[in-house]
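> coordinates only, sequence not included:
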């Protein structure tokens, strides 16, 4: 498997994991989602919002959108979970599309607006950072979900061939290739 295929698979796995986690979280009331819990961000809702905002921040850099740090001006841009869930799904699709259009240029430079400077790094390095960031915070949300009445979903399977029957319906629902 080459690097570009790996990035595409990671983006698809990210979308699938977000789908599973958000579906479980949708079973909670808004009060349960926003209840104070122990983690880096003090609630499931704030953790999932952070994941989305960071995804948008890096996608903006990849796409040369020019929004930069302004993405973080509103730390709670949604008043309900359905809107957050839909925005995450759309953002996941954008990330998959970005990874699909990479054609050997994962070494190209990307400019990332920081508070006092512009960081220049390679697309591939930033993608790897973004995937680790997503996994890290999804894990926190998953752990917080374990303290609720809703059972956390399985998230650690990476599209293994033997598990296809366990995810096939979800892949179809997401419009992803069934493999």
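Received, thanks. Everything quoted here is computed from the prediction, not taken from an experiment.
> From here on, just use CA atoms for contacts and neighbour counts.
OK.
> wait, what's in contact with residue 14?
Remark: with contacts taken as Cα atoms under 8 Å, 6 or more residues apart in numbering, residue 14 is in contact with 92, 131, 134.
> Can you tell me the centre-most residue of this structure?
If you average the C-alpha coordinates of the chain and look for the closest C-alpha using Cα atoms, centre = their mean, you land on residue 134, 5.1 Å from that point.
> roughly how far is whichever strand or helix holds that residue from the heart of the chain?
Taking DSSP states H and E as the definition, residue 134 sits inside helix 123-145. Going by Cα atoms, centre = their mean, to the nearest Å, the spacing between the C-alpha centre of helix 123-145 and its chain's C-alpha centre is 7 Å.
> in stretch 75-92, what counts as buried?
Taking 16 or more other Cα atoms under 10 Å as the neighbour-count basis, stretch 75-92 is seen to contain the buried residues 81, 84, 85, 87, 88, 89, 91, 92.
> second one coming, line it up with the first:
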């Protein structure tokens, strides 16, 4: 399972780099324009993914002393999932930094921690106790789900992301 977590962190970083590179080809006003998507704009969607990651990483930082999460511990707690994180270029830089943190943290996770309970509060303050491993799968699935929305917005703007499947990072060992 830990190898899968590391692969998901690598996939997250790979897809985000490609997604932001593609988005950067658009004018800033197009990135910010409300397109009727769930989070309004491409920026809103990318911002939501980032805020969700920070919120979940702050929760995960309570599970164990993960040194890779020290920078996240120092970040302010987002007030919600739609708080604005600055300009697109600032969001892009924060995303790249956070993806490096996620990749490093994935390598610190011990399989024995996965069945432990993660106690946390929702953004609305409701208490939860959930399995760490299941919460971690949600963390990666949440990113993938909303990146799908972002790639749709890019497609509507005429930008083809090309392959986006996780299998692109699974080594192909077939003999040619």
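In hand now; what should we look at? Owing to the predicted nature of the structure, the values given are computational and were not obtained by experimental measurement.
> Next SSE downstream of the helix holding residue 134 of structure 1?
helix 164-174.
> other SSEs contacting that next one?
Using 3 or more Cα pairs under 8 Å, 6 or more residues apart in numbering; DSSP states H and E as the contact criterion, the secondary-structure elements in contact with helix 164-174 of structure 1 are helix 3-25.
> Can you check which part of structure 2 the helix or strand that the helix it packs on is followed by sits on?
Proceeding N to C from helix 3-25 of structure 1, the next assigned helix or strand is helix 30-34, under DSSP H and E. Counting by TM-score structural alignment, helix 30-34 of structure 1 lines up with residues 28-32 of structure 2.
> mean shift of that stretch relative to structure 1?
After superposition onto structure 1, stretch 28-32 of structure 2 sits on average 0.5 Å from its aligned residues (mean Cα distance after the TM-score superposition for structure 1).
> Now do the end-to-end distance for stretch 108-122 of structure 2.
Separation of the first and last residues of stretch 108-122 of structure 2 by Cα to Cα, to the nearest Å is 25 Å.
> Just the buried positions in the match of helix 30-34 of structure 1, please.
residue 31.
> now what about it, what contacts it?
Stretch 28-32 of structure 2 is touched from outside by 23, 41, 42, 43, 44, 88, with contacts defined as Cα under 8 Å, 6+ apart.
> Which one of the buried residues of stretch 75-92 of structure 1 is nearest to residue 64 of structure 1?
residue 91 (15.3 Å; Cα to Cα).
> helix, strand or coil for that closest one?
Secondary structure, DSSP: H, G, I helix; E, B strand; the rest coil: residue 91 of structure 1 is helix.
> got the contact list for the equivalent of it over in structure 2?
Aligned against structure 2 by TM-score structural alignment, residue 91 of structure 1 finds its counterpart in residue 98. When contacts are counted by Cα under 8 Å, 6+ apart, residue 98 of structure 2 touches no other residue.
> gap between the residue lying closest to residue 19 of structure 1 once chain neighbours are set aside and residue 119 of structure 1?
Of all residues beyond its chain neighbours, the one nearest residue 19 of structure 1 is residue 89 (7.4 Å), with distances taken as Cα to Cα, 6 or more residues apart in numbering. Plainly put, residue 89 of structure 1 is 27 Å away from residue 119 of structure 1 if you go by Cα to Cα.
> Could you export the contacts of stretch 28-32 of structure 2 as a markdown table, including distance to residue 56 of structure 2 and secondary structure?
Shown next, in a markdown table, are these (distance: Cα to Cα, whole Å; DSSP: H, G, I helix; E, B strand; the rest coil):
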| residue | distance to residue 56 of structure 2 | secondary structure |
| --- | --- | --- |
| 23 | 25 | helix |
| 41 | 23 | coil |
| 42 | 21 | helix |
| 43 | 20 | helix |
| 44 | 18 | helix |
| 88 | 22 | helix |
